[in-house]
Each structure stands twice: as C-alpha cells, then as structure tokens.
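S.K.: sequence? don't have it. structure:
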C-alpha cells in the first residue's frame, strides 16, 4: 500500500499547514521603517570573515516517498558570499551540488534536485546560519528588543523576513514570500559555542520539510580552484 504509506507520511505536514503553526519564535508587530545601514550590524552578526565548512545529515519529507529521503552533505562558505553545497543519498546515491554566489547559482547539478530541496537561495543561506543584506530598492522595516532582533525587506508583494532570538538557545528565523505566498520558512538553531546545530525548512505549498543536523565544523585547510568547478556526478 505505497500510496497509503505516503499519505500517512504527508499527514503531519498537511495538519501543520492547516493549523498555520510553524516552529520557532514569531515575528514581532509592528515593525518600524528602517534602512540598510541600521540593520547592517544584524546581518553582519550572522556572517564570518573566515572561510567555514561543516558536514550535515539531511532528511526530506514530502509524502511522495515512504519514509522520505535521507543522506549526508557538506558545505564551504567563503566571504563575502560564495558557497559550495554538496549532498548525497545513502551509498552515495542521488548526489547533487551547487556553487552559489549571493542569491544566484553559478551552477546547480542536478538543478531540479537542488531546487526540490531548497527552492530559494536566501532560504539556503538561512539554513547555514546567514542572513542576506537587502537588495537596492528594498524597503526595510525592523524592530529590536533585549532578546529579539527582527527585520523585513519589502519589494512590492515580495518579502524576506529575518528574526534573531537570544532567549536561551540562539535561533535564526527566515521567512520568504513571493506575491504574498510563502515560499518557505527556516528555523536554524545554534549550539552554546555559536556553531550551527540544526536547521529546518518548511515549504507549505508542497507541503514538504527539509531538516539538517550539523557536525564536524571547521576551517578549510585550503581553497583549491576545483572547489568551485562543476563536478562530474557520474564519475565513480
């Protein structure tokens, strides 16, 4: 009964979407008019001048495959905004990779698999603990308190929201909407040393959910040119 099993796997995601409940702290209201200079220190708080790398375990659930999909992956980030992101399934099956600069992919292989996992690059950056700066022309809104810093970019009916919570465990929330419809929402949690611990992406429109659990953090020993080269995923 594969269809029944898939439906059962999908049910928690459907119920979550119907309830309107997504995990993590909520955006405070109202937000006041702000500007890029005012929120620049908050964006900088999520970035690093040193190259960083980490490995992660991932799981993806959309109700189409019994038990969902699982695997491992890794990333390397080089300031200011270059990212190499790799993932693979069990026994190195279903491998994929992307080279991202800012909010655009230089290449992504297979492109449809990368888009399936993460439909928007600001969401991917948020899963790796990074907030993006506003684009020229964005309206900026913000609010801050002792425990919460929140800001929003508005461009017509498109919005990108960020929230940093310092209540207990430090968390970063990102919420991206296009034409008023939510593309996805990220909740990223850090450990006591400020390193990535876990990240969760909810995609209500499918519905689907991607979870990352991070381990083996570090600084790359080197940054060879091959790091940014398009890989041959069919090579043994």
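M.R.: Nice, thanks for sending it over. Source: prediction; values computed, not measured.
S.K.: okay, CA-based contacts and neighbour counts for the rest of this
M.R.: Will do.
S.K.: roughly how far apart are the nearest residue to residue 176 once chain neighbours are set aside and residue 166?
M.R.: Nearest residue to residue 176, sequence neighbours excluded (C-alpha to C-alpha, 6 or more residues apart in numbering): residue 160, at 4.6 Å. Per C-alpha to C-alpha, to the nearest Å, residue 160 is found 20 Å from residue 166.
S.K.: try this one side by side with the last:
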C-alpha cells in the first residue's frame, strides 16, 4: 500500500458522536416563484492550479493540485501529496464520477452535485418544490419538500450549496471571492480546502485525459 493511500485511509477512521447541525429558516424576503440563476461553467477550457489541505479530526494532509475544466460539463482533478509521496485523480463528466482507488479514498471527493458547485456549476436533481428568498444581492433557495438542497447565489454566481437530510446539514461547499473553496462533511467531521493559485484559458485537451 502506498503512503498516499495510507494517509487517505487513516484520515477516514475518526468517528464523531455529534449529530450534524440542524438547518434554520432562510433569511431574506420571500420572492415569487422564479427561475434560479443558471450557474454554468465559463465557456471554453481552463486549467486551475491550486493548493489543498485535508482535515479529519487530528489527522491532516496537504499538497498541490490541477483542475482541467472543459465547458459545459467535464473536469479532471489531479492532486499530489506534499513531499512527492503520491498522487490521485478524479474525472467528472456530466453525471459520471470516476475516482479510482480504495472505497475510503472516495470519501475525500465530494458527491457529484457538490463537486460541480465547487467549480460554480449548479446541477442538482430536479425537485418539485422550491422556496426562494432575496437578501440584498444574495438569492437563497430551499429545494425539495422536505428540503434536500439549499443554494446561495450572489447575483448570477453560485457561492454555496448545502445537502440537507432530515432537517440537518450533512455536507456543504462554499466558494469565496478570495479564490478559496471549502468542502465540509458535517457527519464525518471532515473538511477539504482549496486555494486557487492560477486560472488560465488553454487549448483543447487531449481526449486521453478523460480516461483513468
């Protein structure tokens, strides 16, 4: 077993007895039923270079990474442990997420909808009921009855997506203006933060990068 895999496996072994937090009512003024911002990827292809840090109880890991994004619905993530001890990759194309390796390593990758949200793409399963509230430049929406998703937009930009189950916040991802992205699994008490160092428009990718 590689040292990279050992770190990932060890980081999943922390067990917490605390329940995820309960959600509270949405702030803001109730808005008429309206279409939410589209929340799509920018046109073309981009390459992001980032630093990442994993926290799981007393255990942590960090390193560098690269995201190769092709609009409208494809991304490959490559991540490297600091010190050159190992690497891993994930590919998300539409609804199909590939994360080779041990099952426990998959726990470090957000579910499909939250992974898309980390890149600014809004893509959650269709639900019949949506409640929208407006608070200044913020648009917040509870999706589903009972609520399964809570989305926050600043203007047309998706800034936060939460997955809710049984009235409790299970997982969330948040994008901030300082190029930081945070994913948090409340049930597992595990978090992953990314700080984007560079974002460049690039030429078309070799088709082979989408195969792991």
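M.R.: Right, received. Where do you want to start? As the structure is a prediction and not an experimental result, all values here were calculated from the model.
S.K.: After superposition, what is the TM-score?
M.R.: After superposition, the two chains reach a TM-score (TM-score structural alignment, normalised by the length of structure 2) of 0.76; 196 aligned residues with a C-alpha RMSD of 3.2 Å.
S.K.: Give me the residues contacting whichever helix in structure 1 runs longest.
M.R.: Using DSSP state H, we find that the single longest helix of structure 1 is helix 2-19. Helix 2-19 of structure 1 is contacted by residues 22, 61-68, 204, 207-209 when judged by C-alpha atoms under 8 Å, 6 or more residues apart in numbering.
S.K.: mind checking how far the nearest residue to residue 91 of structure 2 once chain neighbours are set aside is from residue 8 of structure 2?
M.R.: Once flanking residues are discounted, residue 91 of structure 2 sits nearest to residue 76: 4.4 Å by C-alpha to C-alpha, 6+ apart. Distance of residue 76 of structure 2 to residue 8 of structure 2, computed by C-alpha to C-alpha: 19 Å.
S.K.: now the residue mapped onto residue 66 of structure 2 from structure 1, nearest residue through space, not along the chain?
M.R.: Here residue 66 of structure 2 is matched to residue 74 in structure 1, going by TM-score structural alignment. Among residues not flanking residue 74 of structure 1 along the chain, residue 55 sits closest, at 4.1 Å (C-alpha to C-alpha, 6+ apart).
S.K.: if we can go back for a sec, in which helix or strand would I find the match of residue 66 of structure 2?
M.R.: strand 69-78 (DSSP states H and E).
S.K.: what distance separates whichever helix or strand comes after that strand from the middle of the whole chain?
M.R.: Per DSSP H and E, the first helix or strand lying C-terminal to strand 69-78 of structure 1 is strand 82-88. Centroid separation between strand 82-88 of structure 1 and its chain, computed with C-alpha atoms, centre = their mean, to the nearest Å, is 12 Å.
S.K.: which other residues reach the helix or strand following strand 82-88 of structure 1?
M.R.: Going down the chain from strand 82-88 of structure 1, the next helix or strand is strand 96-101, by DSSP H and E. When contacts are defined by C-alpha under 8 Å, 6+ apart, strand 96-101 of structure 1 is touched by residues 81-88, 105-110, 113-114, 228, 231, 233.
S.K.: Any of those buried? List them.
M.R.: Buried members of these, counted by 16 or more other C-alpha atoms under 10 Å: 82, 83, 84, 85, 86, 87, 88, 107, 108, 109, 114, 228.
S.K.: Of those residues, which pair is most distant in space?
M.R.: Farthest-apart pair in these is 82 and 88; separation 20.5 Å (C-alpha to C-alpha).
S.K.: ok, the residue nearest the centre of structure 2 - contacts?
M.R.: With distances taken as C-alpha atoms, centre = their mean, structure 2 has residue 115 as the residue nearest its mean C-alpha position (3.3 Å). For residue 115 of structure 2, the contact set (C-alpha under 8 Å, 6+ apart) comprises residue 109.
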